[in-house]
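Asks: need a 3D model of the sequence below.
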Amino acid sequence: MLNWLILAAAIVAEVIGTTCLKMSGGLSRFWPVTGMIVFYGASFVGLALALRSIDMSVAYAIWSGLGVALITVVGVFGFGEAFTIARAVCIVLILLGVIGLNLAQS
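Replies: Here you go, the predicted structure:
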């Protein structure tokens, strides 16, 4: 159970790191770049720790899939990016794939 919480924290750290990357202005702003490095580092450490007991395919699918879904929400609400039906369908497909891989693990 702890490794699932670590994976969840790694996903949140990845989303924060990606948000910092967006805010960095092409890596030209010190604090967002610093945040990006710290949070991406924390994300990879968390993913590595979660891989101790979660299958690699499942952990990576969850980490990347939920990261994409969450960063889409951040982009839409935080940066005014468009949210189209096509994007919504693709996010649902990603989430279905993550669920499918998780169910196939059993």
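Asks: for the rest of this, base every contact and every neighbour count on C-alpha atoms.
Replies: Will do.
Asks: list the buried ones in the one helix or strand residue 69 maps to?
Replies: Mapping residue 69 onto the secondary structure by DSSP states H and E places it in helix 56-79. Within helix 56-79, the residues that count as buried by 16 or more other C-alpha atoms under 10 Å are 58-72, 74-75.
Asks: what packs against that helix?
Replies: Here helix 56-79 is seen to pack against helix 2-23, helix 30-50, helix 85-105 when contacts are counted using 3 or more C-alpha pairs under 8 Å, 6 or more residues apart in numbering; DSSP states H and E.
Asks: here's the other one to compare against:
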Amino acid sequence: MNNFVFLLIAIICEAAATTALKAADGFTQLVPSIITVIGYAAAFYFLSLTLKTIPVGIAYATWSGLGIVLIAGIGQFFLGQKLDLAGIIGLALIIAGVLVVNLVSKTGAH
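Replies: Reported below is the predicted structural model:
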């Protein structure tokens, strides 16, 4: 169970780093640039911890899929980036895919 907690922390760190990357404005803004570097370093560290027990393909699919959904949500609710119906359906399909891989597929680390 700790490995999925580590994976969740990795996803949150990556989303925070990506959000800060936009604010870093090409690494011309100091504080967002520092947050970006620290966030990505932490994300990869926690992802590496999950790889001790979760297969790399499953961990990366979960990390990237949920990261996409989280970043899209941050864009929608905090950055004024509006999703249309097709975007919402696409994100729902990503969530469905992550759930299938982690809950139904025998390739996951259950």
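Asks: tm score of chain vs chain?
Replies: Between these two chains, after superposing, the TM-score reads 0.95 (TM-score structural alignment, normalised by the length of the first structure); 106 aligned residues with a C-alpha RMSD of 1.0 Å.
Asks: sorry, back to before: residues contacting the helix holding residue 69 of the first structure, please?
Replies: Contacts with helix 56-79 of the first structure, where a contact means C-alpha atoms under 8 Å, 6 or more residues apart in numbering, come from 7-8, 10-12, 14-15, 18-19, 47, 50-51, 81-83, 91, 94-95, 97-98, 101-102, 105.
Asks: pull out the buried members of the residues you listed.
Replies: The neighbour-count test (16+ other C-alpha under 10 Å) applied to the contacts of helix 56-79 of the first structure identifies 7-8, 10-12, 14-15, 18-19, 47, 50-51, 91, 94-95, 97-98, 101-102 as buried.
Asks: SS state for the residue of the second structure most remote from its centre?
Replies: The outermost residue of the second structure, judged by C-alpha distance from the chain's mean C-alpha position using C-alpha atoms, centre = their mean, is residue 28 at 24.2 Å. Secondary structure of residue 28 of the second structure, reduced to three states by DSSP: H, G, I helix; E, B strand; the rest coil: coil.
Asks: need the counterpart of it in the first structure.
Replies: Under the alignment defined by TM-score structural alignment, residue 28 of the second structure is paired with residue 28 of the first structure.
Asks: for residue 19 of the second structure, same thing?
Replies: Across the alignment, which pairs residues by TM-score structural alignment, residue 19 of the second structure is matched by residue 19 of the first structure.
Asks: which ones are touching that match?
Replies: 36, 71, 74.
Asks: now with 10 Å, please.
Replies: Under the criterion of C-alpha atoms under 10 Å, 6 or more residues apart in numbering, the contact partners of residue 19 of the first structure comprise 13, 32, 35, 36, 39, 71, 74, 75, 78, 79.
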